[in-house]
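[1] Predicted coordinates and the sequence they were generated for:
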Amino acid sequence: MVGVEWISAINRHYGLEIKATKLYDYPTLLELTNYLAEILSKQEKVAAVVTKTQPKIERLVPQPQLTTTTSPQVNTSEIKQVLKQKLADALYVDPSEIVEDQKFIDLGLDSIVGVEWISAINRHYGLEIKATKLYDYPTLLELTNYLAEIL
């Protein structure tokens, strides 16, 4: 669990999407540091190329006209109910026992059940959310708002 939290913090800090399983590939601090340095140096090279070529591309490629379209309204209440029911199922509790602003960890959600729950959410909505998002959005209300944004 701590490893997942640590990788999640690294990902947020550097804007990466490293999976927690990389800790098994790079089991020492030195190995992980070298791996991160390699990834970050590649990103810097790509960013430098993009920065240099972007003005040229903008001059050569006509910019599309933006049109405003209204996206269908997402029902956050419905999302919250689906999440609550699926969480209750994963924790083997009644949905009424789920406190919407209580942290998942305090509700009894561990990393293994979290992965199972996120898989159920992904199947329901046709998404590919990583279980580490539970650390970014640690309550039912926060996760509901996140899903409302991406749906």
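    Happy to help now that I have it. Since we're looking at a predicted model, the values are computed, not measured.
[2] C-alpha from now on. contacts and neighbour counts both.
    Noted.
[3] Distance check, the most centrally placed residue in the chain against L140.
    Geometric centre of the chain, nearest residue: K133, 3.7 Å, by Cα atoms, centre = their mean. K133 sits 12 Å away from L140, going by Cα to Cα, to the nearest Å.
[4] Second structure for comparison follows:
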Amino acid sequence: MSFPVTNPAETGTPVTFEVIRDRMVDVFARRLGVGPAQIDVDQYFNDFGLDSVWALALATELEKWLGIEVDAAALWYYPTIAEFSQYLVEEYESGGQAA
């Protein structure tokens, strides 16, 4: 995964839907070996080949990056980059656990 270790809030970067979405697009593009423009944020994760191992790795990196708990199972409840990004920003803003 390619998330920076530093929480974006620590660098003064607001944690917005766009920041999370764009970071996830970059991760998926690198993982799939395609350009970011080829990643459809409304396409289902399983269409990208997301499996439980990748989901756990992604959730772990998101936890480190955002500083909140992220349950890998949430990737199936919010099955697109757009939906999951919105979910994460709401959880981040509420200070809650994204589980």
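    Here it is on my side, so go on. In this text the structure is predicted, and so the values were computed from the model without any measurement.
[5] And the TM-score between them?
    The TM-score (TM-score structural alignment, normalised by the length of the second structure) is 0.69; 79 aligned residues with a Cα RMSD of 1.8 Å.
[6] Check the alignment and tell me where R30 of the second structure lands in the first structure.
    Using TM-score structural alignment, the equivalent of R30 of the second structure in the first structure is D89.
[7] Run a quick neighbour tally on its match.
    D89 of the first structure has 13 neighbours, counted by other Cα atoms under 10 Å.
[8] Tell me the secondary structure at it.
    Here D89 of the first structure is recorded as helix under DSSP: H, G, I helix; E, B strand; the rest coil.
[9] I'd like the distance between it and I57 of the first structure.
    Here D89 of the first structure is placed at a distance of 51 Å from I57 of the first structure (Cα to Cα).
[10] go on, L151 of the first structure?
    Distance check for L151 of the first structure against I57 of the first structure: by Cα to Cα, it reads 31 Å.
[11] which of the two has more neighbours?
    Applying other Cα under 10 Å to L151 of the first structure and I57 shows that L151 carries more neighbours, namely 14 against 11.
[12] distance of that one from L60 of the first structure?
    The gap separating L151 of the first structure from L60 of the first structure is 34 Å, by Cα to Cα.
[13] likewise E128 of the first structure?
    35 Å.
[14] element containing the closest residue to A90 of the first structure other than its chain neighbours?
    Once flanking residues are discounted, A90 of the first structure sits nearest to W117: 6.1 Å by Cα to Cα, 6 or more residues apart in numbering. Element membership of W117 of the first structure [criterion: DSSP states H and E] is helix 111-125.
[15] what's the lengthiest helix in the first structure aligned against in the second structure?
    Counting residues, the longest helix found in the first structure (DSSP state H) is helix 29-60. Mapped onto the second structure with TM-score structural alignment as the criterion, helix 29-60 of the first structure occupies no residues.
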